[in-house]
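J.: sequence plus the predicted model coming up.
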Amino acid sequence: MATIEQHNNSDRINIAIDGPAGAGKSTVARRVASLLGYVYIDTGAMYRAVTLAAQRSGIGTSREDLLAELVSNLDITLKPGDPVQRVFLNGEDVTGLIRSREITAGVSAVAAVEPVRTSLVDKQRKLALAKGVVMDGRDIGSHVLPDAELKVFLTASVEERAKRRYKESGAEQGYTLEQLEREIAERDRMDEQRLVSPLVKAKDAVLLDSTNDTIDEVVQRILELSRGRIAEANSQ
C-alpha cells in the first residue's frame, strides 16, 4: 500500500521526470510540483523503503518470492516535507535511513526484481490517476506513466553528478569524489542494463542536460514546458 494526499484535478496534467542517479531529479521535481501546486511523488524513495525493509528482514534479491510477499504487505506513505519529502515505512519515519550508504548500494538490485517493480508501479499509477502529479524516477515516462502529458529526461555528466552528491552528503558519509564517480557510473550501468523497465529516454521525452545549468534554470525550463502542455490539455 502507498498513500499520498491528493485531490481530483481534471484540468491538470501529469509530469514525468526521468534520468540517472544524481541528475537532480528529486530537487527539480519537488520545486516544479510546489510552484504548480501539484503533488510530488518520489518513486526512488519507495524503492529505497523496500530495500530497507528487505535488508532488515534479511531477504536477498535471489528470493523473489519472499520479496514479492514483503512488498505486498508494506505500507509506504509519502508526506510533504521541507527540504525533502518525508517517507514512512509501516508508520516509521525512515526519511534519513533510506539515504544511507547501505541502502544506496543495494537499491538498484532490489529495484530490478520483477515482482517488486510490478507492485510499486501499480501503486504509483494509482497515485497518478487524479492528475496533477510530478513523478520522478528512471522509468516513469517510458513505463509507469507512458501517457503523461509532459515527459522530461534530465541528465548531467558523471563527473558533475558525483560533485553534486559529494557536496550534498558524500563527504559526511565517508565517500571520496572518486568513489562516487565509480559508484554512479556502476549505478548507471545497472539501471540501463536491467531486464525489467531499464533506464531509457522515452521517445517523446524532452532531453535536458543540466551539467552547466543551475537548479533554478532547469526548473524554469520545465515550468515553461508544462504551461504549454497545460494549455494544450485545456484546449482539447
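T.: Noted; the coordinates are in hand. Numbering: from 1, shown residues only.

J.: okay, CA-based contacts and neighbour counts for the rest of this
T.: Fine.

J.: distance of Val144 from Arg125?
T.: 6 Å (CA to CA, to the nearest Å).

J.: next up, the contacts around the residue most central in space within the chain.
T.: In the chain, the residue lying closest to the centroid (CA atoms, centre = their mean) is Gly137, at 3.0 Å. Residues in contact with Gly137 (CA atoms under 8 Å, 6 or more residues apart in numbering) are 17-19, 25, 42-44.

J.: would you tell me which helix is longest in the protein?
T.: Identified as the longest helix of the chain according to DSSP state H is helix 215-235.

J.: related to what we said a few turns ago, nearest residue to the residue nearest to the centre of the chain in space, ignoring adjacent ones along the chain?
T.: Nearest residue to Gly137, sequence neighbours excluded (CA to CA, 6 or more residues apart in numbering): Asp18, at 5.0 Å.

J.: sorry, back to before: any chance of the contacts of Gly137 in TSV, with secondary structure, neighbour count and distance to Glu64 too?
T.: As requested, the contacts of Gly137 are exported to TSV (DSSP: H, G, I helix; E, B strand; the rest coil; neighbours: other CA atoms under 10 Å; distance: CA to CA, whole Å):
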residue	secondary structure	neighbour count	distance to Glu64
Ile17	strand	26	28
Asp18	strand	30	26
Gly19	coil	25	26
Lys25	helix	25	29
Asp42	strand	23	24
Thr43	helix	21	20
Gly44	helix	18	19
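
J.: and which of these is nearest Leu36?
T.: Ile17 (14.8 Å; CA to CA).

J.: so how far is Val133 from that closest one?
T.: Taken as CA to CA, the span from Ile17 to Val133 is 11 Å.

J.: got it, and Ala109?
T.: Ala109 is 27 Å from Val133, by CA to CA.

J.: which one of the two is surrounded by more residues?
T.: Val133 (25 against 16; other CA atoms under 10 Å).

J.: isn't that one up against Ile13?
T.: Yes: Val133 is within contact range of Ile13, at 7.1 Å (criterion: CA atoms under 8 Å).

J.: still on that earlier bit, nearest to Ser226, of the contacts of Gly137?
T.: Distances from Ser226 to these, taken by CA to CA, are shortest for Ile17, at 11.7 Å.

J.: test my guess that the closest one contacts Leu154.
T.: Yes: with contacts counted by CA under 8 Å, Ile17 reaches Leu154, the gap being 6.8 Å.

J.: now do the shared contacts for those two.
T.: In contact with both Ile17 and Leu154: Lys25, using CA under 8 Å, 6+ apart.

J.: what about Ala23, how many neighbours?
T.: 24.

J.: one more to weigh against that first structure:
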Amino acid sequence: MQTAPAQSRLIIAVDGPAAAGKGTLARGLAEALDLPYLDTGLLYRAVARRMLDAGHDPQSDAEAAARALPASDLERADLRTPEVDRAASQVAGQPGVRAALLDFQRRFGHARGAVLDGRDIGTVVFPDATVKFFLTASLARRAERRWLQQGGQAGDALSRTRRELAARDAADAARAAAPLRPAADAIAIDTDRLDAPAVLAEALRIVRQRLPQT
C-alpha cells in the first residue's frame, strides 16, 4: 500500500460511516480555521455517476472512469441519490479506483492544508494528519438524518433508508481495500446526542489544543 509523504501543513481527517455528521463537521472546521475542504465521498459518487450514466455495472472495473474524472463532476447536482449511494459503495471497494483517486486527495491536502472527510482519510490518505476524528452514531439516528436529507417521504422510506445504510456499513467494513475503521490515534465523537454546533465546538477545542502555541 502506498504511504503518504511527510507533510507539515495542517491536515484534519474526519472519518466515519454514512450520515454520522462528517460533512457538517468538516465544513464547519474548514470555515473556522480558514482551510480548504474536500468531501472525498463525492469523488466516489462522481465515479459511480459516470458508470451509471454510461450504462455500466458499478461492480465492473471503474478505474478508467476514476482516472478520467474531471473536477467539475464534483459539482453535479445528482450525486446524492439512493442509486448513487449503492453504486458509490461498489466502486469504492475497487483497489484500482481507490489508487486512482488517492493522488487527487493528497495533492489537494498538501497544497495549503485541508479538512477532508471520508472513510479512510486517517488510515490511508493522510495517516500523519495533524488531527484525526472518527464520528459515530447509531444506525437509527443516521437513518433518520439521511431520510430527512432526502425529503422525509412518507411510507416505508425511513425503514428502507435504514436497510440501505446497514448494507453500506457492511460493505464498507468488509471491503479488502481500505475498510472503514478508525485510525488507532483517531478521536471518537459520538454524534447521537450532540447537535452540530456542539460537535463543532468540541472538535475545535481539540484541534486548537494540538496546534503549536505562538
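T.: Yep, that arrived. Worth saying up front: this structure is predicted, and the values here are computed from it rather than measured.

J.: thinking again about what came up before, higher neighbour count, Val144 and Arg125 of structure 1?
T.: Val144 (23 against 13).

J.: relative to Ile12 of structure 2, how far out is the counterpart of that one in structure 2?
T.: In structure 2, the residue matched to Val144 of structure 1 (TM-score structural alignment) is Val125. Noted for Val125 of structure 2: a distance of 11 Å to Ile12 of structure 2, by CA to CA.

J.: hey, what's in contact with both of these two?
T.: Counting by CA under 8 Å, 6+ apart, nothing touches both Val125 of structure 2 and Ile12.

J.: trace the residue nearest to Gly137 of structure 1 over to structure 2, please.
T.: Match for Asp18 of structure 1 (TM-score structural alignment): Asp15.

J.: with Asp213 of structure 1 instead?
T.: Under the alignment (TM-score structural alignment), Asp213 of structure 1 pairs with Leu194 in structure 2.

J.: check whether that match sits in a helix, strand or coil.
T.: Assigned state for Leu194 of structure 2: coil (three-state reduction, DSSP: H, G, I helix; E, B strand; the rest coil).

J.: what's the answer for Ala185 of structure 1, then?
T.: Ala185 of structure 1 is classified as helix under three-state DSSP.

J.: let me see the contact set for it.
T.: Val158.

J.: alignment lookup: it to structure 2.
T.: In structure 2, Ala185 of structure 1 lands on Ala166 (TM-score structural alignment).

J.: skipping adjacent residues, who's closest to Ile215 of structure 1 in space?
T.: Val28 (6.5 Å).

J.: doesn't that neighbour fall inside a helix?
T.: Yes: Val28 of structure 1 forms part of a helix when assessed by three-state DSSP.

J.: that one maps to what in structure 2?
T.: Residue correspondence to structure 2 (TM-score structural alignment): Val28 of structure 1 is matched to Leu25.

J.: equivalent analysis for Val196 of structure 1, please.
T.: Checking TM-score structural alignment: Val196 of structure 1 goes with Ala177.

J.: so its match touches Pro95, yeah?
T.: Yes: with contacts counted by CA under 8 Å, Ala177 of structure 2 reaches Pro95, the gap being 5.5 Å.

J.: which of these two has more neighbours?
T.: Using other CA under 10 Å as the criterion, Ala177 of structure 2 and Pro95 rank with Ala177 on top: 19 against 16.

J.: what distance do you get for that one to Glu83 of structure 2?
T.: On the measure of CA to CA, Ala177 of structure 2 and Glu83 of structure 2 end up 22 Å apart.

J.: now Ala66 of structure 2
T.: When Ala66 of structure 2 is compared with Glu83 of structure 2 (using CA to CA), they lie 18 Å apart.

J.: more neighbours, these two?
T.: Ala66 (23 against 14).

J.: which position in structure 1 aligns with the more buried one?
T.: Per TM-score structural alignment, Ala66 of structure 2 is aligned with Val71.

J.: A strand includes Ala13 of structure 2, no?
T.: Yes: the assignment for Ala13 of structure 2 (three-state DSSP) places it in a strand.

J.: surely it and Val124 touch.
T.: No: under the contact definition of CA under 8 Å, Ala13 of structure 2 does not touch Val124, with a separation of 10.5 Å.

J.: between these two, which is the more surrounded one?
T.: Neighbour count, other CA under 10 Å: between Ala13 of structure 2 and Val124, Ala13 has more, with 29 against 18.

J.: what about the residue lying closest to that one once chain neighbours are set aside, neighbour count?
T.: Leaving aside its sequence neighbours, Ala13 of structure 2 sits nearest to Lys132 (CA to CA, 6+ apart; 4.7 Å). Neighbourhood size, Lys132 of structure 2 [other CA under 10 Å]: 29.

J.: try Arg210 of structure 2
T.: Using other CA under 10 Å, the number of residues around Arg210 of structure 2 comes to 11.

J.: what does Ala176 of structure 2 give?
T.: 12.

J.: same check, this time on Ala128 of structure 1
T.: Neighbours of Ala128 of structure 1 (other CA under 10 Å): 22.

J.: equivalent analysis for Ala92 of structure 2, please.
T.: 27.

J.: what's near enough to touch the aligned residue in structure 1 for it?
T.: Aligned against structure 1 by TM-score structural alignment, Ala92 of structure 2 finds its counterpart in Ala111. Counting by CA under 8 Å, 6+ apart, Ala111 of structure 1 touches 47, 117.

J.: look up how far Val32 of structure 1 lies from Ala111 of structure 1.
T.: Applying CA to CA to Ala111 of structure 1 and Val32 of structure 1 gives a distance of 25 Å.

J.: sweet, I'm off.
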